[in-house]
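> Here's my sequence, what's the structure:
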Amino acid sequence: MENHTTVTEFILLGLSSDPQLQFLLFFVFWVIYLITLAANAVIMLVIKADSHLHTPMYFFLFYLSLIDICYSSAIVPKMLVNFLAAHKTISVNACFTQMFFMLFSGSCEISMLSAMAYDRYTAICKPLHYAGTMNKRVCRQLVGASWTMGVMHSLVNTVPVSKLHFCGPNEIEHFSCDLPHLLTLSCSRTFINKIALLFSAVILGFGTFLLTLISYIHIIFTILRIRSAEGRRKAFSTCSSHLIVVGLLYGAGFFQYMKPSSISSVTLDQVFSIQYSILTPMVNPIIYSLKNEEVKTALGRIFTKKKKCFSTDVNRVQL
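Sure thing, here's the model as predicted:
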C-alpha cells in the first residue's frame, strides 16, 4: 500500500463528455434547480404566513420542503459547475461531505414521509383522538426523530468510508459522490462498508416503507367504509398528494435497487438517480400546491392581501 499514490481528488465523469450537450444540460438543470428552490421556498413561506395552515400536516410539509432544498443543494451546484469546467474534479473531503448530506437528506425524506403517513392515518382513522395524538410536542418529536435517523444513517456510512484508502483510479462514473461508486474505487477492503450500507438501508428503507404501507392500508379500509361518495372523496383528497409523492419516491428507489443485474447500466442508474434526488425535490411542492385546495386557497389569500397593500401604497403616493 505504501508504494501507491494517495488520491487527493476524484473526477466526476457526469452525464456526458460532449461540450455542446453539457451546455444544454447546464441550462436544463439550472432551471430545475431554480424551480426547486423557488417552489419549496414558496411552500415554506405560505405555511408560515397563513395561520390556517398551522396544522400537523403542514408542519411536516414545511420540513419536507426544507429537506428537498437541502437534498437538491447537495448535488446540483457542483453538478452545474462541472458542466462548464474543463477539469471536473472534487476534493476527497468535499466528496465525503457531499455524500454525507446526500445520505442525510435522503434518509430524512423517507422518514418525514413516514411521519406524514402516520399523521394522515390518525386524521382519517382516529379523527376524535387526532388533536390529542398529533399535538405540537409529538410533531416536534417526529421531526426530531427523522433528523436523528438521517444523521445516524449518514455517520454510519460516511465515517467508515473516510477511513478507506484510495490509490487510483479516481474516476467516478456518476454526477455525484454516490457511496456505491466510491466503494468500487477503494484500494482497501470494503466488506464492512458494504454490510453497513446494506443493513442501514434495509432497516431505514424497509422500516419507513412498512410504517407508510400499514398506515395507508388502514386509511384505505377506513375510506371504503364511508357510505357517501362525497365523504370518500373528501377523505381521499386529504392524502392524495402525499400518496403520489410516496409512490414516485419509493417506485424509483425500489426499481433502482431491486432491478435484475441483467438490465443494470450506468445510464439507467444515472436516470433513476436524477429522478429521486433532483426531480423529486422539484416535483414535491408542485404536487402539493396543485393537488391541495388548502394550499391554493392560502396562496390566493396571500396574493389578494399583497395586492390590496400595493394598491393602498399607490393611492398614498398619488395623494
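> only C-alpha atoms for contact and neighbour calcs from this point on.
Noted.
> Identify the residues contacting residue 208.
Counting by CA atoms under 8 Å, 6 or more residues apart in numbering, residue 208 makes contact with 110-111, 114.
> neighbour-wise, which of the residues you listed leads?
Most neighbours among those, by other CA atoms under 10 Å: residue 111, with 28 neighbours.
> Is it correct that that one is in contact with residue 151?
No: counting by CA atoms under 8 Å, residue 111 does not reach residue 151; the two are 11.8 Å apart.
> how about the helices in the stretch 101-250 of the chain?
Ranges of helices in the stretch 101-250 of the chain, per DSSP state H, counting those that start in this stretch, are 130-133, 136-162, 179-185, 191-201, 207-224, 229-237, 240-258.
> export the ones you listed to CSV and tack on distance to residue 285?
Shown next, in CSV, are the helices of the stretch 101-250 of the chain (distance: least, CA to CA, whole Å):
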stretch, distance to residue 285
helix 130-133, 25
helix 136-162, 18
helix 179-185, 27
helix 191-201, 26
helix 207-224, 20
helix 229-237, 16
helix 240-258, 10
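> Of all these, which one is nearest residue 172?
Counting by CA to CA, residue 172 lies closest to helix 179-185 out of those; the figure is 6.4 Å.
> on contacts alone, who are the packing partners of the closest one?
Helices and strands touching helix 179-185, by 3 or more CA pairs under 8 Å, 6 or more residues apart in numbering; DSSP states H and E, are strand 171-172.
> Another for comparison:
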Amino acid sequence: MERENSTGVMEFVLLGLSQAREIQLFLFVLFLIFYSVILPANILIIFTIREDPHLGSPMYFFLANLAFLDICYCSVTPPKMLVDFFFCRKTISYGGCMAQIFFIHFLGASEVFLLMGMAFDRYVAICHPMRYASMMSREVCCALVGASWAVGFMHSILQVVLIIQVPFCGPNKLDNFFCDITQVIKLACTDVYMLELFMFFNSGLAILMCFLLLLISYGALLVRLHAGDPSKGTSKAASTCVTHVIIVFIMFSPAIYIYCRPFRSFPLDKVVYVFHTVVFPLMNPMIYTLRNKEIISAMKRLLVRHGICQRN
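Just a heads-up that it's a prediction; the model follows:
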C-alpha cells in the first residue's frame, strides 16, 4: 500500500480487447472453448509422459516440463481476461499488475531457457549418441530444468525491482487486457529512457539472440542429419528437430515483435498479445504431440487402461 500511495496510482484500468458487448461475448465463448479443450490436453500430455515407462527419455522429460510451464503461463492472464468480459470497467490493482509482470516474464524466460536445454539434448543425441545416456542423465536433466527456472526468476525479478521504483502519478489506463512492461512504462511520470533501454537489452535483445542461436543450432543438426546415412532413426531425429524449430518460431515470433522495438502502440499489438499469452503457449506441446506417434500411442494406452476409451 505504501508503494501504491507513493506512486499515486492504486489501480490500472484495462481497456480490454474491445468495447463492443457483442464482440466481448463472442471472444469469451471462443477463448473459453479453446481453454477448456487445450488445457486438459496439456495436462494429459504430462500424465501420459509420467505414467508410461516407454516415455522415460530426456526428450519427453523436457516436453512434460514445457507443457507444465505453458499451463502456468496461460494461468497468469487468461482467467482474469475471461472474467473481465463481464465487466464494463476492467481494473487491476497496482500489486496485481506487478504480479502479472513478474510471472509473465518469469515463466516466459524459463521456457526460453528450457528450449535451449531441449536443443542441447538433441545435440547430444545426434552428435554423441554413444555418450547420450551418461551425458543426459536424470541429474543433468533436472539441473537443466532447475537452471531454466533460476534464470527466468533472475530475469523477471530484475525487471520488477526496476519498475516498482518508477512513479505513476496520473494516467492509469492500459490499452490491453493485462499488464506488461511495454504498456505500464508508458504511464510513468518521469523520464524512462534508460529503463526502456535496459528492458530492450534484458528482454528484446536477449530473446533475439536466443532465437538466432536456436535456429543456427537446429540448422546445423539438420544439415548433419541430411549428410549422414538415411535411416529410420535419422528420419525420426530430423522430424523431432523440425518440430522443435516450429515451436521456436511459434514462441519467439510474437515475443520478438513485442520486445524488439520501441515501446509504442501499433495496430497489431492486441492480436499479437492474444496469440502470445493465450493461444501459442497451449499449442506448443500439442504441436509436438501431433507429430509424435509414440506419445499418441501412449495416450491411447493410458486412456484404455483407465477405461476412458475402448481398445480398437
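> Got a TM-score for the two of them?
Superposed pair, TM-score by TM-score structural alignment, normalised by the length of structure 2: 0.90. Supporting alignment: 306 aligned residues with a CA RMSD of 2.4 Å.
> follow-up on the earlier one: closest one of the contacts of residue 208 of structure 1 to residue 186 of structure 1?
Using CA to CA, residue 110 is the member of those that sits closest to residue 186 of structure 1, with 28.8 Å.
> Aligned against structure 2, show me the partner of the closest one.
Matched to structure 2 by TM-score structural alignment, residue 110 of structure 1 sits across from residue 112.
> likewise residue 71 of structure 1?
With TM-score structural alignment as the criterion, residue 71 of structure 1 pairs with residue 73.
> Would you mind measuring from the residue nearest to its match when sequence neighbours are not counted to residue 275 of structure 2?
Among residues not flanking residue 73 of structure 2 along the chain, residue 107 sits closest, at 5.9 Å (CA to CA, 6 or more residues apart in numbering). For residue 107 of structure 2, the distance to residue 275 of structure 2 (CA to CA, to the nearest Å) stands at 16 Å.
> When those two are compared, which one has more neighbours?
The neighbour comparison of residue 107 of structure 2 against residue 275 (other CA under 10 Å) goes to residue 107, with 23 against 16.
> isn't that one right up against residue 75?
No: using CA under 8 Å, residue 107 of structure 2 is not in contact with residue 75, being 10.6 Å away.
> Would you confirm that the match of residue 71 of structure 1 contacts residue 105?
No: counting by CA under 8 Å, residue 105 is not a contact partner of residue 73 of structure 2; they are 9.2 Å apart.
> ok, residue 175 of structure 2 to residue 79 of structure 2 distance?
18 Å.
> sec struct for the aligned residue in structure 1 for residue 273 of structure 2, please.
Mapped onto structure 1 by TM-score structural alignment, residue 273 of structure 2 lines up with residue 273. Under DSSP: H, G, I helix; E, B strand; the rest coil, the three-state class of residue 273 of structure 1 is helix.
> Residue 273 of structure 1: how many residues sit nearby?
Around residue 273 of structure 1 there are 19 residues (other CA under 10 Å).
> Structure 1: which residue goes with residue 159 of structure 2?
Residue correspondence to structure 1 (TM-score structural alignment): residue 159 of structure 2 is matched to residue 157.
> Identify the residues contacting that match.
Counting by CA under 8 Å, 6+ apart, residue 157 of structure 1 makes contact with 193, 196-197.
> try 6 Å this time
By CA atoms under 6 Å, 6 or more residues apart in numbering, no residues touch residue 157 of structure 1.
> again with residue 87 of structure 1
Not one residue lies near residue 87 of structure 1 by CA under 6 Å, 6+ apart.
> Tell me how far the aligned partner of it in structure 2 lies from residue 238 of structure 2.
For residue 87 of structure 1, the aligned residue in structure 2 is residue 89 (criterion: TM-score structural alignment). Computed as CA to CA, the residue 89 of structure 2 to residue 238 of structure 2 distance reads 50 Å.
> what's the answer for residue 124 of structure 2, then?
Distance from residue 124 of structure 2 to residue 238 of structure 2, by CA to CA: 14 Å.
> Among these two, which residue is more densely surrounded?
The neighbour comparison of residue 124 of structure 2 against residue 238 (other CA under 10 Å) goes to residue 238, with 21 against 16.
> Quick check: closest non-adjacent residue to the more buried one.
Going by CA to CA, 6+ apart, residue 238 of structure 2 has residue 222 as its nearest residue, at 6.2 Å.
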